[in-house]
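1. Only the shape, not the letters, is given here:
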């Protein structure tokens, strides 16, 4: 993960899912912080958990922070 904010979490869609982009590639949709943590783990940060999702400077939240999951 080379760039300053390599992870972008997009605003919730009509189903409450948020697209997750890691280093330029869409890796899926998250419906909770646990889902985001799982994507981060798959990207190589095996120790990443939900608290890391909340406080990480690696993540740029668009359309609301980690507590926003409804459209």
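-> Alright, I've got the coordinates. The model shown is predicted, which means the values in this text are computed figures rather than measured ones. Residues are numbered from 1 along each chain as shown.
2. drop to CA atoms for contacts and neighbour counts, all remaining ones
-> Noted.
3. tally of neighbours for the closest residue to residue 63 other than its chain neighbours?
-> Once flanking residues are discounted, residue 63 sits nearest to residue 11: 4.3 Å by C-alpha to C-alpha, 6 or more residues apart in numbering. Number of residues near residue 11 (other C-alpha atoms under 10 Å) recorded here: 20.
4. take the one below as the second:
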């Protein structure tokens, strides 16, 4: 994963998930910070955990922060 490209976590949808895009590619829909961490690990950041996702400058939380998963 190119570390200069942020991980974009889109606003929550009515199903209670958030779309996640890494390096310009949609990785899937996350239902929790743990899901985002798993996507980042799959993208090559194996040591990233939930706190890294929340604090990382790579993570761009759109619409709301990591505490919000419903509309």
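-> Structure's in. What do you need? Here the structure is a predicted model, which means the values were calculated and not measured.
5. about what we covered before: what lines up against the residue nearest to residue 63 of the first structure once you look at the second structure?
-> In the second structure, residue 11 of the first structure lines up with residue 11, judged by TM-score structural alignment.
6. list the contacts for the residue lying closest to residue 6 of the first structure once chain neighbours are set aside?
-> Leaving aside its chain neighbours, residue 6 of the first structure sits nearest to residue 23 (4.8 Å; criterion: C-alpha to C-alpha, 6+ apart). Residues near residue 23 of the first structure by C-alpha atoms under 8 Å, 6 or more residues apart in numbering: 1, 2, 3, 6, 7.
7. sec struct for the residue nearest in space to the middle of the second structure, please.
-> Centroid check for the second structure by C-alpha atoms, centre = their mean gives residue 36 as the closest residue, at 4.0 Å. Three-state assignment for residue 36 of the second structure (DSSP: H, G, I helix; E, B strand; the rest coil): helix.
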